[in-house]
Structure formats: C-alpha cells, structure tokens
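Chemist: need a structure here:
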Amino acid sequence: MTLNVALFGAGRIGKVHAASIKSDPRAQLVAVTDVMEQAAAELASEHGIAVRSADEILNDRSIDVILIASSTNTHADLIERGIAAGKAVFCEKPIDLDLERARKVVASVSAAGKPVMMGFNRRFDPNFSTLKAAYDAGDIGKGELLAVTSYDPAPPPVGYIKVSGGLFRDMMIHDFDICCWLFGMPETLSATGSCLVDPAIGEAGDIDTAVVVLTYADGRIATIRNSRRAVYGYDQRLELLGADGLLSVENQLETTVRKATTSGVTSAKPQLFFLERYMRAYEIEWGAFLDALIADAPMPATVQDGVNALALAEAANISLREGRPVTITAELTGVAK
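Modeler: Below is the predicted model of the structure:
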C-alpha cells in the first residue's frame, strides 16, 4: 500500500518534510503548493513532482494525505478543509495562534472522524523517546522534578518575531508539549520573561528570555528555560528526577571527540541548529504517522495535544502580563479535568 501525499508549504520546514516523505516507501510525494511560486517550483523540480493549487489538491480523490507545513495562519483552515475532503492530515505546530480557533478545530476533527496528527517532532527524537520509555517502565520511580532547557543559537529576524505569536507560542510550545507528554497537564503555571538579547524584539512586543514553572496537583514541578541566544550552539537538554534515580538527555555535539591534556578537557560544541539536531526526529515522526494511519490506530500526537500546548502558552502570556500564577482550567483546554 502506497499513500499519495501532497505538501502544503515549500519553505524550510516543507523541504524537511519532503525529504521525510521520500525516505519512506509507504508514501509517495505527488504534489506541492505554496503561495511563493518559485519555492514551490524549486521543490517540485528537486523531487520530480507537480506544482498544483490548494483547490486542485483537495479536490483530487487520488491524494490520500496532506502534509501542512505552510504559514501558521493557514493551518486551522487547511486542517478543516483537508478532513472535509476526506484526507488524512499531518500538520506542523501550532494549530493556530488563537486558542479559541484551535479548540474549534478539535471539534471539527472529532466530528469528521478523520486521522489528524500534529507535528511535535521532539517526541520522536531517539534520545527523548528513550528517556520516556525508561520513565514509563518505572526505571526511576515516580517523577518529581522535570527541567527542560531550550536555547536557540541566535534570534530569528524581527520580521519573523512580529508574526510568530511570541516566544511562548512559537518557541516554548515545543517544551510545553514535552512537559505534557511526560507529566500531563499541570494545575498552575507561572511565567517570567524579559528582553536581554535584542532590544528590537522588545520593541516588537515580545521577549527573548523566559522561565516558566509548572506545578501539578500531586506536588510535582516542571521548569522550562528558553533563550533566543546561546552563542555556543543549539542547547537542548532535559533532566527528570524521580524517587529512585535520574534520567537526562544531553546535547548532541558536532563530534564525539574529546581532548584531554594538562591544560584541561575540551569537547566539541553542540550542533548549530534544529535542522541538524532534529533531522532524524522528523523522519521517525513521519514514520509514526504512517504506522498509525495504516493500522487505523490512535495518532501519537493529536490535535488536543496541540490545544494543550497552546493553552499553556496562553497561560504563560497571561502570567507574564499580570504577574501572577495562572490556574489551568477547562476554559483554556476545552477538556474537563
């Protein structure tokens, strides 16, 4: 069984997903669409596929799957149009920048009964997934303290910042998802943040440095640290302390060579950016989507997961703005606790 796949978006992430689709023999990339005609033409030429309009793709019954890697403001509409056209859907995070709109998408997906998966690629990183498997197996007992570190090597252009939805929705949303994946939804959230890296980011109404603390009803605590600047590379670490031990994920380095002399011990820097760090995760993620789709099994990252992470981002914005902890309620997530 080979599934025909059409790609929405021929930008940086679209190119990553195109490579993942081509790497799995169970799927065949057949078409791409993008508002940037040149980008679509270049990707189509690279992969030997057609450039088609969104309407042509959605109306083509031979296309089984659409993969949405276009701009965030298109995600919600394309998910709904895709399921209405009978397609299975894979969509990059986030569902939308507006939480209410995202909750409506959950309702649409539930009513349609079509398979939809959200692209939270870090769940599929071999290091993080190995940690979760060990934790779920009880290797360190009950989890007590979770610490997630995510620092970018440099901030994106201010033009991107202005349309990104802000650090919590754009950058930390991955870390919110990791906390939910490991610990579930918290009871309260407290956020603090500032602009230390680039004054222009502050002038655009955003922050570039933040810490969030999530507290759980049973006393567990999770902390997230984000910065838009780590001059030494892409810093991605996780530490989970349990009653019977510790699980941790360290950075992936440019090389594994370490030099030890009388002057000291040195090693390589972390890999430079997310495309290097998580390329394998994108491939595994796509394979997991196909596994679930072919087996008619639950998707490993759902639209509700997307809403949950976005709800925590919304709570973080409220906490930062009002200087107080925020209780995570059903009004935020759309799901009663």
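
Chemist: drop to CA atoms for contacts and neighbour counts, all remaining ones
Modeler: Noted.

Chemist: in what helix or strand does the nearest residue to residue 283 once chain neighbours are set aside lie?
Modeler: Leaving aside its chain neighbours, residue 283 sits nearest to residue 20 (4.9 Å; criterion: C-alpha to C-alpha, 6 or more residues apart in numbering). Assigned by DSSP states H and E, residue 20 belongs to helix 12-23.

Chemist: packing partners of the helix or strand following that helix?
Modeler: Of the helices and strands lying after helix 12-23 in sequence (DSSP H and E), the nearest is strand 27-33. In terms of contacts (3 or more C-alpha pairs under 8 Å, 6 or more residues apart in numbering; DSSP states H and E), strand 27-33 is packed against strand 3-8, helix 12-23, helix 37-47, strand 50-51.

Chemist: to check against the first, give me the structure of this:
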Amino acid sequence: MTLRVGLMGLGYFAGFHREAWGRIAGAELVATCDSDPARSADFTTLEEMLVAAAPDILDIATPSPSHAQAIRTALPHRPRAIICQKPFCTSPEEALAVTAEAEAAGVPLIVHENFRFQPWFRTMKAALDDGMLGRPLTLSFRLRPGDGRGPDAYLARQPYFRDMPRFLIHETGVHYIDVFRFLLGTPDGVYADLRRLNPAIRGEDAGYLILDYGAGARAMLDGNRLSDFDTDDPRRTFGEALLEGDAGALHLTGDGAVTFRATGTRERHVLLAARNWPGFAGDCVHALQSHAVAALEGRGGFENTARDYLTVIALVELAYASAGCGARLPFQGI
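Modeler: Sure thing, here's the model as predicted:
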C-alpha cells in the first residue's frame, strides 16, 4: 500500500521535503497547500487539502506560529501520522498541549528534526554502540556556516531569521542539542554563553553551549554563524566535529567524511567516506521521511516523537536561562 502524503507549506525548506518525497518507495506526494497563491499549491487551506486529498501523512513544513493550529486542524481527519518541522510550536506550553492532543487522538506526531539523520552522526552513533571509543569523554561541534555576515545576512534564503529574538540556539543550536542527546543521552546540566555579532539581526548568532553528564562526559557546541570553515560546501556538514573516548576518537570534516583514530596511534581509518550526497545536508530530509514511512509500515519505531522532543525544547529553554544568569543550571527533566 502506498502512503499518501500531503505537504503544508511551499517555502524555501519545503522544497527539500517535496523533492525527498519523490524518491521514497512506499509514499507518494499527492497534494500541497500554501496560503500564498503565488506558490501555486494545489490548495490554499489545510482543511481543503485534508478533505480532498485524505493524506495518510501530513507533512507540516511551515514556521512555528502555524504549527499548533495545523495539528489541531488535522487531528479530526485522523491521518496515520503528522510530521512537523522545527522549531516545534511557539512555546513549551503550546508544544505540550498539542502533543497531548495528538496522543489522545491516537495520531503519531513526529518532529522533523533531521540533523540526527545526517549520515556522519549515524556513523558516530554506530561506532559508540560498537564500543570503538571506549568510555565517551568529549564531543564538540564547531558550527561555522559563514552565512551571517553583513547587513543583508539571511535575506536571500530565510529572511525571517533576522527578526527572531532567539536565533542561534532556538533555530540552529536545537539541532545539536538533539544530536548530542542522540549520541550521549540526556545531560545533567547546561551552561550557555551567547552573544550577537551582527547588529543587522535581532537575536544571538554566536556562543558556546556546554552539556554535562554525570559520568564525566561533556558536549560542546561552539557556534558562530559569521565564520566559515575549510569546505567546498558549508551547508553539507555546517562545521566539524570531534568525538573522543578513552579508546579512540572520531573526526568529522567538512567533506562529510568520518575517520577513527585509536588512542596512542596516528593511523586514521575511514568509517564514512566523503561523497556527493543528494538533497540537503547528507540527504537527511530523505532519511527522516524514509524512517517515518518505515515505522508506519511496521519496520521499527518512530524517532523524534513529539513527547520525546519536549526534552529538547526544555533544554533550549534552560540554555537561555543559563545565558541570562551566567551560570551552569541543572537539568531536572520535564
């Protein structure tokens, strides 16, 4: 049975959703909707699309202010699953409310948090699970997309970035909070030092975020959207990563390669070779959407359920609280 997909939103990033659905066996994009007539969607309202197309999967690829209403509009139509882009909803309270409503309706609600599906992070996770690194010690990611310089920063691709009161962590760093949880688990505490470097935007665009773990490991995001790094395509990996354990270390470079070096040696082993990936950032949109289709077909469970993602949202809030008070804050769960 082919799953019918309805896509809400035809903006910049929705193009990656649309293209990826066209390459996924077992799913077919049957309808689109967008309130902007210039985008030539099949429908201008979500309700019209839900009634006429009856999608099995609703894929919401619009900004946060539209999320709660879109989910609430869809739930009476009982799609088999809803996938919703991040940042998820406009507040922790709103996210919690729609999560509970989806659960009550029996409709799986998945957050489109795709960075954990990038092939280099999946490779790192497999190496950790295989014990290659021994005890994890440190994980660091240097975010250097180089797209935030000058008075016209972000205008060409995602101009709404400029007006976000919270930017680096809320919009971008949230990806790495989820990745760090995927690799090392839920942290015990958070410290953040955030700042704005480009006066043309409203929110912060640089800073440090440190997650600490009771077993002694640390994960750090070193983010700076003005600086770039050594790569032919900064939007492939967005930066470089180093994951170290007491038995070895993994290194992610800007070409998407992951290498392993055992402690006490200089020899590097390629775990993931560089290649030209289709789609966005290692084809992670395709990977996430394929994962959702597989789960609906009974091949494994869902990652990034809205319920689980509430922890990520709580960690984002804690990061801003830490930056506000200039101190490490404990994470006590949700």
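
Chemist: which residues in the second structure form strands?
Modeler: Remark: strands assigned in the second structure by DSSP state E are 3-8, 27-33, 57-60, 81-85, 109-112, 136-143, 189-195, 206-212, 218-224, 239-245, 248-252, 258-262, 268-272, 329-330.

Chemist: give the aligned range of the shortest one in the first structure.
Modeler: Alignment of strand 329-330 of the second structure against the first structure: residues 326-327, by TM-score structural alignment.

Chemist: what number of residues are in the vicinity of the aligned partner of residue 89 of the first structure in the second structure?
Modeler: Using TM-score structural alignment, the equivalent of residue 89 of the first structure in the second structure is residue 82. Summarising burial for residue 82 of the second structure: neighbours were counted as other C-alpha atoms under 10 Å, giving 26.

Chemist: does residue 82 of the second structure really touch residue 67, like I thought?
Modeler: No - using C-alpha atoms under 8 Å as the test, residue 82 of the second structure is too far from residue 67 to be in contact (10.9 Å).

Chemist: need the residues touching each of those two.
Modeler: Shared contacts of residue 82 of the second structure and residue 67 (C-alpha atoms under 8 Å, 6 or more residues apart in numbering): residue 60.

Chemist: ok, average deviation of the longest helix anywhere in the second structure from the first structure?
Modeler: Using DSSP state H to define each element, the second structure has its longest helix at helix 306-325. When the first structure is overlaid, helix 306-325 of the second structure sits 1.5 Å from its aligned residues on average, using mean C-alpha distance after the TM-score superposition for the first structure.

Chemist: with distance to residue 101 of the second structure added, can I get the strands of the second structure in a markdown table?
Modeler: Shown next, in a markdown table, are the strands of the second structure (distance: least, C-alpha to C-alpha, whole Å):
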| stretch | distance to residue 101 of the second structure |
| --- | --- |
| strand 3-8 | 20 |
| strand 27-33 | 23 |
| strand 57-60 | 16 |
| strand 81-85 | 12 |
| strand 109-112 | 10 |
| strand 136-143 | 35 |
| strand 189-195 | 30 |
| strand 206-212 | 31 |
| strand 218-224 | 33 |
| strand 239-245 | 37 |
| strand 248-252 | 40 |
| strand 258-262 | 41 |
| strand 268-272 | 41 |
| strand 329-330 | 29 |
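
Chemist: map residue 283 of the second structure across to the first structure for me.
Modeler: Match for residue 283 of the second structure (TM-score structural alignment): residue 280.

Chemist: residue contacts, its match?
Modeler: Counting by C-alpha under 8 Å, 6+ apart, residue 280 of the first structure makes contact with residue 125.

Chemist: can we see that at 6 Å?
Modeler: By C-alpha atoms under 6 Å, 6 or more residues apart in numbering, the contact set of residue 280 of the first structure is empty.

Chemist: roughly how far does it sit from residue 216 of the first structure?
Modeler: Distance, residue 280 of the first structure to residue 216 of the first structure, using C-alpha to C-alpha, to the nearest Å: 32 Å.

Chemist: re earlier: most neighbours per residue, which of the strands of the second structure?
Modeler: Across the strands of the second structure, averaging neighbours per residue (mean count of other C-alpha atoms under 10 Å) puts strand 57-60 on top, at a mean of 26.

Chemist: packing partners for it?
Modeler: On a contact count with 3 or more C-alpha pairs under 6 Å, 6 or more residues apart in numbering; DSSP states H and E, strand 57-60 of the second structure meets strand 3-8, strand 81-85.

Chemist: tell me, it lands on which residues of the first structure?
Modeler: By TM-score structural alignment, strand 57-60 of the second structure lines up with residues 65-68 in the first structure.

Chemist: what lies in contact with that stretch?
Modeler: The contact list for stretch 65-68 of the first structure (C-alpha under 6 Å, 6+ apart) reads 5, 6, 7, 8, 87, 88, 89, 90, 91.

Chemist: good, we can wrap up now.
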